[in-house]
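**Student:** build the 3D model from these lines:
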Amino acid sequence: MRARVGNNRGVRAGRLLLATGVGLLVSGCAMMAPSPPQDQSNICEIFRDQPRWYDYARASEQEWGTPIATQLAFIQQESSFQSHVRPPRKRYLGFIPGPRPSSARGYAQALDPVWGEYRDDAGGTLARRSHMKHATDFIGWYNERTRRQTGISLHNPEHLYLAYHEGAGGYRRGSYRSKPAVQRAASQVAARSSRYQSQLSSCEAEFQCRRFYQFGPFCGT
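**Tutor:** Predicted structure coming up:
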């Protein structure tokens, strides 16, 4: 009997240690994610705070064609640069947690089904919605798919965002026309993209040429 009790205690202790280890791992991953930039109104300050984000957005632009400013305008609108944000749960009786309204999560607020398509087509199995590299690449991939399906120019951030929110099918049906909030958000994205682009033109060189091997004709390549 004592041996059985001791074994049970050992099993419980092992489970506790495992649960603690998993919890610490999850917490550590969350802690590793950068804090949202304090000044989100200026793309130069965003990239000064997180210079690797420039590299990610530029790689996405080169691969898929969506301008850097538009990518960042999408992410600011969707998540305010919060890496693990998800839609708030519904509350029953004001305090009982219910289901979330969608599976959106991460910087780009990508839904589970389309994120799965992105991983299968371009991102790979290790792509994470909480990593800016994958979020910018996802936005570029999605917008290029939108361009092929709808003909929207990659330099038309307002209508790209409408299709991003409604999907290509919803955009073609004009579902956004009955959604004033979506139209306002798209207008805000367009204005922010224009502002970001103007700001970026004055500071982009410092992000292109910040590494020791980037000089002269190699700058910006």
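**Student:** when you work out contacts or count neighbours from here on, use the C-alpha atoms and nothing else.
**Tutor:** OK.
**Student:** quick one, strands of this protein?
**Tutor:** Secondary structure of the chain, counting by DSSP state E: strands at 91-92, 96-97.
**Student:** so can I have TSV of these showing mean neighbour count?
**Tutor:** Compiled in TSV, the strands of the chain are given as follows (neighbours: other Cα atoms under 10 Å):
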stretch	mean neighbour count
strand 91-92	11
strand 96-97	10
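**Student:** let's have the ones you listed in TSV, adding distance to residue 15.
**Tutor:** Listed next are the strands of the chain as TSV, based on distance: least, Cα to Cα, whole Å:
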stretch	distance to residue 15
strand 91-92	32
strand 96-97	27
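**Student:** to compare against the first, here's the next sequence to fold:
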Amino acid sequence: MSKCCPNASFPSAPWRALKVLFAAFLLLSVVGCASSPPSNTSNLCDIFDEKDDWYDDAADSKKRWGTPIEVMMAMMKQESSFKDDAAPPRTKILWIIPGPRKSSAYGYAQAKDGTWDWYMKSAGRWSADRDDFDDAIDFIGWYNHQSHKRLGIKKNDTYNLYLAYHEGHGGFERKTYRKKSWLVKTAKKVARQAKTYGAQLRRCEKRLQSGGWWIF
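**Tutor:** Below is the predicted model of the structure:
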């Protein structure tokens, strides 16, 4: 009989270690899946510096569909404030009980179920998710491309692109926005944001294209 550590429980130590490793794995998984909005959403350079894959994703969408980066980013800011799980508030049943949401809009681009299905089929992106930035920014570029084809809206016309995005192509053709003064004000706000983003992007885009900070 061994005289070493007579009271030790040999199986317990490895199990404790496994439990610690498993807990650490779960914690890392939760942290890895969490996606918080950029710290400073008023400056496009700061956004792209913090979210280091977003510029390339936005540039890919611009190349594929033709909408300027600053236009797409201004639209996304208005729609979701860059929150990956953004959704309309729930209705209330008897003023207390949470009911269904007002629409199926979800994710960075606030795309509705039917429109997202149309996008996946039309663009051939069957695995696209509304809470993935690269898919959402591609969706905005794609939708603006559809607005350009159907409605003749220029791809740098943020004001009218946003109205068509919000009201749908049929609503834009019927000019439903004319009865929504708040929406017209919002579209003007998005257009101003796109101009600001564009001016900011011109100051940092070469650096972003080079893949990092310039070192002198």
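**Student:** so which of the strands of structure 1 comes closest to residue 199 of structure 1?
**Tutor:** Closest approach to residue 199 of structure 1 among the strands of structure 1 (Cα to Cα): strand 91-92, 41.0 Å.
**Student:** circling back: which one of the strands of structure 1 lies closest to residue 182 of structure 1?
**Tutor:** Closest among these, once you apply Cα to Cα, is strand 91-92, at 23.4 Å.
**Student:** what's the mean distance for the closest one versus structure 2?
**Tutor:** Compared with structure 2 after fitting, strand 91-92 of structure 1 has a mean deviation of 1.7 Å; criterion: mean Cα distance after the TM-score superposition for structure 1.
**Student:** give me the longest helix you can find in structure 1.
**Tutor:** helix 2-32 (DSSP state H).
**Student:** can you give me the buried ones in it?
**Tutor:** Across helix 2-32 of structure 1, burial judged by 16 or more other Cα atoms under 10 Å covers no residue at all.
**Student:** cool, and stretch 167-175 of structure 2?
**Tutor:** 167, 168, 169, 172.
**Student:** let me see the ranges of the helices in structure 1.
**Tutor:** According to DSSP H, the helices that structure 1 contains are 2-32, 43-49, 51-64, 68-79, 112-118, 132-150, 157-173, 180-208.
**Student:** so can I have TSV of these showing distance to residue 125 of structure 1?
**Tutor:** Shown next, in TSV, are the helices of structure 1 (distance: least, Cα to Cα, whole Å):
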stretch	distance to residue 125 of structure 1
helix 2-32	18
helix 43-49	27
helix 51-64	18
helix 68-79	22
helix 112-118	9
helix 132-150	11
helix 157-173	22
helix 180-208	29
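**Student:** out of these, which is the most enclosed?
**Tutor:** helix 68-79 (a mean of 24; mean count of other Cα atoms under 10 Å).
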